[in-house]
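A.B. asks: this one's sequence-less:
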């Protein structure tokens, strides 16, 4: 799935079979790339994401990843995010990397379980960053916690 260079009011990750028909399965096997996009809402359906989700050079008012099991990891770079929630999810087999971003509102990692590195570097949090305690609680091993604010 690739969304590039444009405006989208609402992006959600749907699960289809090979013929394009909606299916019951909640496992997305393809990579997701959102690049140079302006979007009001990016919303993941509760599910399992086998490949990396990557957001770069974008502006997103609300990035809501509730109960997303991001096995393939997550990368957010050079983006402006209004509100970000990765709640009741995580379970990443690959790193979560957030770099060179500006967060305008709340950042919520509450009740997530992080099973690999979380790297947050060179970001600006206009509403503060009390989410760090959520992350520290969520990581399965101390060495996974790599936050440099």
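C.D. replies: Received the coordinates, thanks. This is a predicted model, so every value here is computed, not measured. Residues are numbered from 1 along each chain as shown.
A.B. asks: When you work out contacts or count neighbours from here on, use the C-alpha atoms and nothing else.
C.D. replies: OK.
A.B. asks: Please report how far residue 97 lies from residue 26.
C.D. replies: Remark: distance between residue 97 and residue 26 (Cα to Cα, to the nearest Å) = 24 Å.
A.B. asks: more crowded one of these two?
C.D. replies: residue 97 (18 against 14; other Cα atoms under 10 Å).
A.B. asks: quick one: the more buried one from residue 53, how far?
C.D. replies: Remark: distance between residue 97 and residue 53 (Cα to Cα) = 10 Å.
A.B. asks: list the residues that contact both of those two?
C.D. replies: 74, 75 (Cα atoms under 8 Å, 6 or more residues apart in numbering).
A.B. asks: Ends of stretch 142-149, what's the gap?
C.D. replies: Terminal-residue distance, stretch 142-149 (Cα to Cα): 17 Å.
A.B. asks: What lies in contact with that stretch?
C.D. replies: Against stretch 142-149 from outside (Cα under 8 Å, 6+ apart): 115-124, 135-136, 139.
A.B. asks: try stretch 55-65
C.D. replies: Contacts with stretch 55-65, where a contact means Cα under 8 Å, 6+ apart, come from 33-46, 75-87, 89.
A.B. asks: change it to 6 Å
C.D. replies: Outside stretch 55-65, the residues that touch it by Cα atoms under 6 Å, 6 or more residues apart in numbering are 33-44, 76-86.
A.B. asks: still on that earlier bit, return the subset of the contacts of stretch 142-149 lying in strands.
C.D. replies: Here DSSP state E is the test, and those give 118, 119, 120, 121, 124 as lying in strands.
A.B. asks: Alongside the first one, take a look at this:
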């Protein structure tokens, strides 16, 4: 998905994919990825107006770079991440909920995430590993 505007929800379910990418895309409705295996999941300069949910999936590398969202939360539950995690340049104005996930290579997304002025990280960032 490149340079696109999606008004409908996107569902990826029970998929086995090498690469899923969204570059310079505006998602008006929620993107949901569940019960899938994806080697590389990358969103670059994407606007998640409807939020993003990833659940019960195995993800290799996960990049959410220079992306933003402001209306709905990002929810990541019960996933295994086997590669690098990169949230650099992401600006988030709603909750990021990460629960029950395993990061085999570790992560540094807490340092990568930017928030609007006047918003503290603990206010929006909710992690239960």
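C.D. replies: Alright, I've got the coordinates. Just so it is clear, the model here is predicted, and its values are computed rather than measured.
A.B. asks: picking that back up, want to try a markdown table for the ones in strands among the contacts of stretch 142-149 of structure 1, with neighbour count and distance to residue 9 of structure 1 as columns?
C.D. replies: Listed next are those as a markdown table, based on neighbours: other Cα atoms under 10 Å; distance: Cα to Cα, whole Å:
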| residue | neighbour count | distance to residue 9 of structure 1 |
| --- | --- | --- |
| 118 | 24 | 29 |
| 119 | 16 | 29 |
| 120 | 20 | 27 |
| 121 | 16 | 28 |
| 124 | 16 | 25 |
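A.B. asks: Export these as TSV, with columns for distance to residue 130 of structure 1.
C.D. replies: Formatted as TSV, these follow (distance: Cα to Cα, whole Å):
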residue	distance to residue 130 of structure 1
118	16
119	16
120	14
121	16
124	13
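A.B. asks: Please identify the one among those that lies nearest to residue 69 of structure 1.
C.D. replies: Lowest distance from residue 69 of structure 1 to these (Cα to Cα) belongs to residue 118, with 14.3 Å.
A.B. asks: so where in structure 1 does the longest strand anywhere in structure 2 end up aligned?
C.D. replies: Of all the segments of type strand in structure 2, defined by DSSP E, the longest one is strand 16-27. Counting by TM-score structural alignment, strand 16-27 of structure 2 falls onto residues 38-49 of structure 1.
A.B. asks: how far does that stretch sit from the chain's center?
C.D. replies: For stretch 38-49 of structure 1, the separation from the chain centroid amounts to 8 Å (computed by Cα atoms, centre = their mean, to the nearest Å).
A.B. asks: now stretch 135-144 of structure 1
C.D. replies: The answer for stretch 135-144 of structure 1 is 17 Å, by Cα atoms, centre = their mean.
A.B. asks: go on, stretch 81-96 of structure 1?
C.D. replies: The answer for stretch 81-96 of structure 1 is 5 Å, by Cα atoms, centre = their mean.
A.B. asks: which residues are in contact with that stretch?
C.D. replies: The contact list for stretch 81-96 of structure 1, computed with Cα under 6 Å, 6+ apart, reads 59-75, 103-118.
A.B. asks: Which residue ranges of structure 2 form helices?
C.D. replies: 109-112, 121-124 (DSSP state H).
A.B. asks: Now render those helices as a markdown table, adding mean neighbour count and distance to residue 2 of structure 2.
C.D. replies: Converted to a markdown table, those look like this (neighbours: other Cα atoms under 10 Å; distance: least, Cα to Cα, whole Å):
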| stretch | mean neighbour count | distance to residue 2 of structure 2 |
| --- | --- | --- |
| helix 109-112 | 13 | 24 |
| helix 121-124 | 13 | 29 |
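A.B. asks: and residue 1 of structure 2, which of the ones you listed is closest to it?
C.D. replies: Comparing those under Cα to Cα, the one sitting nearest is helix 109-112, at 23.9 Å.
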